[in-house]
Structures are given as structure tokens and as C-alpha cells.
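S.K.: Pasting a predicted model and its sequence here:
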Amino acid sequence: MIQGLYEAHLPVKNLETSMAFYSKLGLKLAWRDEDTAFYWIEEGLSWLGLWEGSEYETPYHPSLRHIAFRVAYDDLKRSLDWLASIEVEAVPFGSRSTVQPFVRPNQGNASVYFNDPDGNSLELICYIEVPDELRHITDKLSLNEWEKLSGVFS
């Protein structure tokens, strides 16, 4: 099921300082917004997320307690059955009420979440091909919704 690391996260005090450091290490910037930057570890396969903010000094910050594992799309479709077979319970992501895998078209990925015994957030995630016509969608879609919508552009 798990093919490799998709992403890891670190909290940072100053995003600009940290960006300069990770660039100096030879990592290539993949994406950035106001308080977050992602650098490729293996381009197109795995990245490191840097998160600036006051949360840096609190005992809990999601970036300290989250790892995403890369899986194939077909495996993600079967992920809830696989998790149940190993007695691991999926959990909703953010404000979602369902544990069903979902797609983020604007990010080009799909995922499902669960926790380890210590409450660390874990994720199974895969890359998906997103037609340019659908890249603007910021809503999270179920796999069924995604397959119907993307099938129109296949």
C-alpha cells in the first residue's frame, strides 16, 4: 500500500530565513503562500512543508505531528477497507464530517486521514492528474464526485 513519503512538515519562526536555508541545501521551491512554503524532496514525489506562525512556540502544532504517505490512486480507493483490515480507524479531515477519501483538484491530490496511537496525524495521499479546466476547484470532492467530473474531460 505505502510507496514512500509524500510530505513532512516543520514549524518555522521566520519563513524567509527558513526558505533561504532550505534553498541553500539545494531543495527546489514547489509552492508558496503568505505563511507556508513547500520544497521538493524528490520532485514530483515528495516535499517538505514549512509553516510560519505563532503556533511554533506551543506544544502542539499540526506540522510537528503530521506525515503523509504516498500511495497509488487505486490503493487510496481501497484505503478504508485496508485500514479496517489492520484495525486502524480513519478520521475526518478538518471540518469534514466523513472519513471517506477526498480529492483536492486545485492541489492535484487525493487523501484519507487516520491517527497513530499517540494521536499523530497520518495521511494516505496520491497524486492525481487534473485537467486545466478543473484546477480552479478549491472544494474537496468525494472520489465518486471527482471521477464523474473528471471523466467528462477524459
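M.R.: In hand now; what should we look at? What you see is a predicted model, and the numbers here were worked out from it, not measured in a lab.

S.K.: use CA for all of it now, contacts and neighbours both
M.R.: Fine.

S.K.: wait, is Glu7 part of a strand?
M.R.: Yes. Checked against DSSP: H, G, I helix; E, B strand; the rest coil, Glu7 lies within a strand.

S.K.: ok, and here's another one to check against it:
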Amino acid sequence: MIKGIFETHLNVTDLERSHHFYEQIIGLQHAYGQKDRGNSFYWIGGEGNAMFGLWQKDPSEVRRQHFAFQVSLENMKQAVTYLEDKGIKTRNFLDDDIGELYVFGWMPAVSVYFTDPDGHSLEFISMLPDKAKPELGMVPWSEWEKIHGRVKGDSG
């Protein structure tokens, strides 16, 4: 019955600041907003595919949350540069400061993490075209590509 997640919402402390971040920095398409009600909505993946909502709340009502945006593998290769060029600090899942993204072998998918102005944990993630290898656990993207006989492009 369930085909996917259509909509999710996030509480923020400053709607204008978050609107700027998600529309101008991250690049989401603004769909609708009601400043008097303290909300703003964005399309993800094009109009009518999925929706993301922001709601301005008192700081005591804003708790750190996590979610991931799906991006294409081609865009994933440029994700770190894209974010850092916009002044956003990135990290990998292990936050180990080695400067390389990791692959979750059980999926398999590669991702990069960053935060929004309220400290919410955000992620860009891309599924890889390979067969899952859960026995590998988490491995650096370059190692995953070597295992699969490919030379990986710049992952940041």
C-alpha cells in the first residue's frame, strides 16, 4: 500500500533564515507559505513528487532531527564541493575527518552529512548500482570503487 514518503515537516527557530537556507543554499523549489502561520513548503524532486515543510516554533520546541535528501550519483560526486562552496561544513558518517565519504555496504549507498541553521542533521545520499555487501560494513567510497573495479570521481 505505501509507495513512499510524500511529506515531512521540520520545526525551526527562524523561518526567514531557514527559508533562505533551504531555497537559496540547498536549492529546494518553494511551493507555498503562510508567514502569518509561520510556515513554508517546498517541492522535492519536482512539483507534486514530495513536499517538505518548515514551521517556525519557539526555540524550546525545536529538537534536533535527521533526514536525508536523495540525490543522483552524478550529483553526489560534486556534493561536498557544492555544499562547501556555499559555506556549509560537511562530514562523513563516522565524522572521522579523513575527508572521504563512506559507503553503507548493506544498502549500498554513499552519503555526506551537514547541518542546517538550527543544527538539524541533514544528509545527501545516493544509492549505488552495485549489489549490497553488508559484510563490508562501512567503507570509504574510494575503497568501494576499487572493490568494484572502478576509478571513482571526486567525492570531496
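M.R.: Looks like it came in fine. Because the structure is predicted, anything quoted here is derived from the model rather than measured.

S.K.: Measure how buried Thr8 of the second structure is and give me the count.
M.R.: Thr8 of the second structure has 12 neighbours, counted by other CA atoms under 10 Å.

S.K.: Leaving aside the residues adjacent along the chain, what's closest to Pro108 of the second structure?
M.R.: Ala132 (5.1 Å; CA to CA, 6 or more residues apart in numbering).

S.K.: quick one: that neighbour and Trp144 touch, right?
M.R.: No. Judged on CA atoms under 8 Å, Ala132 of the second structure makes no contact with Trp144 at a distance of 10.9 Å.

S.K.: what about the residue nearest to Pro108 of the second structure, neighbour count?
M.R.: 14.

S.K.: Could you tell me which residues make contact with it?
M.R.: Ala132 of the second structure makes contacts with Gly105, Trp106, Met107, Pro108, as judged by CA atoms under 8 Å, 6 or more residues apart in numbering.

S.K.: Report the secondary structure state of it.
M.R.: The local conformation at Ala132 of the second structure, judged by three-state DSSP, is coil.

S.K.: Check which helix or strand Ile125 of the first structure maps to.
M.R.: Take DSSP states H and E as the rule and Ile125 of the first structure turns out to sit in strand 121-127.

S.K.: helices or strands next to that strand in the packing?
M.R.: Counting by 3 or more CA pairs under 8 Å, 6 or more residues apart in numbering; DSSP states H and E, the packing neighbours recorded for strand 121-127 of the first structure are strand 66-70, helix 73-77, strand 109-115.

S.K.: Please enumerate the helices of the first structure.
M.R.: 15-24, 73-77, 79-85, 143-151 (DSSP state H).

S.K.: So for Asn115 of the first structure, which of those helices sits nearest?
M.R.: helix 79-85 (10.9 Å; CA to CA).

S.K.: Would you mark the buried spots in the closest one?
M.R.: The neighbour-count check on helix 79-85 of the first structure (16 or more other CA atoms under 10 Å) flags Ser79, Leu80 as buried.

S.K.: and that helix, what other elements does it pack with?
M.R.: Using 3+ CA pairs under 8 Å, 6+ apart, helix 79-85 of the first structure is in contact with no helix or strand.

S.K.: mind redoing it with 10 Å?
M.R.: Applying 3 or more CA pairs under 10 Å, 6 or more residues apart in numbering; DSSP states H and E, one finds that helix 79-85 of the first structure makes contact with helix 73-77, strand 90-91, strand 109-115.

S.K.: In PyMOL, how would I select just the buried ones from the contacts of Ala132 of the second structure?
M.R.: Only the buried entries of the contacts of Ala132 of the second structure go into this PyMOL selection, using 16+ other CA under 10 Å:
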select buried, resi 105+107+108
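
S.K.: Relative to Val80 of the second structure, which of the contacts of Ala132 of the second structure is nearest.
M.R.: Using CA to CA, these come closest to Val80 of the second structure at Pro108, 19.0 Å.

S.K.: Give the equivalent position in the first structure for Asp118 of the second structure.
M.R.: With TM-score structural alignment as the criterion, Asp118 of the second structure lines up with Asp118 in the first structure.

S.K.: quick revisit: could you export the helices and strands packed on helix 79-85 of the first structure to TSV, including columns for distance to Ile41 of the first structure and mean neighbour count?
M.R.: TSV is the format used below for those (distance: least, CA to CA, whole Å; neighbours: other CA atoms under 10 Å):
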stretch	distance to Ile41 of the first structure	mean neighbour count
helix 73-77	21	17
strand 90-91	27	20
strand 109-115	17	21
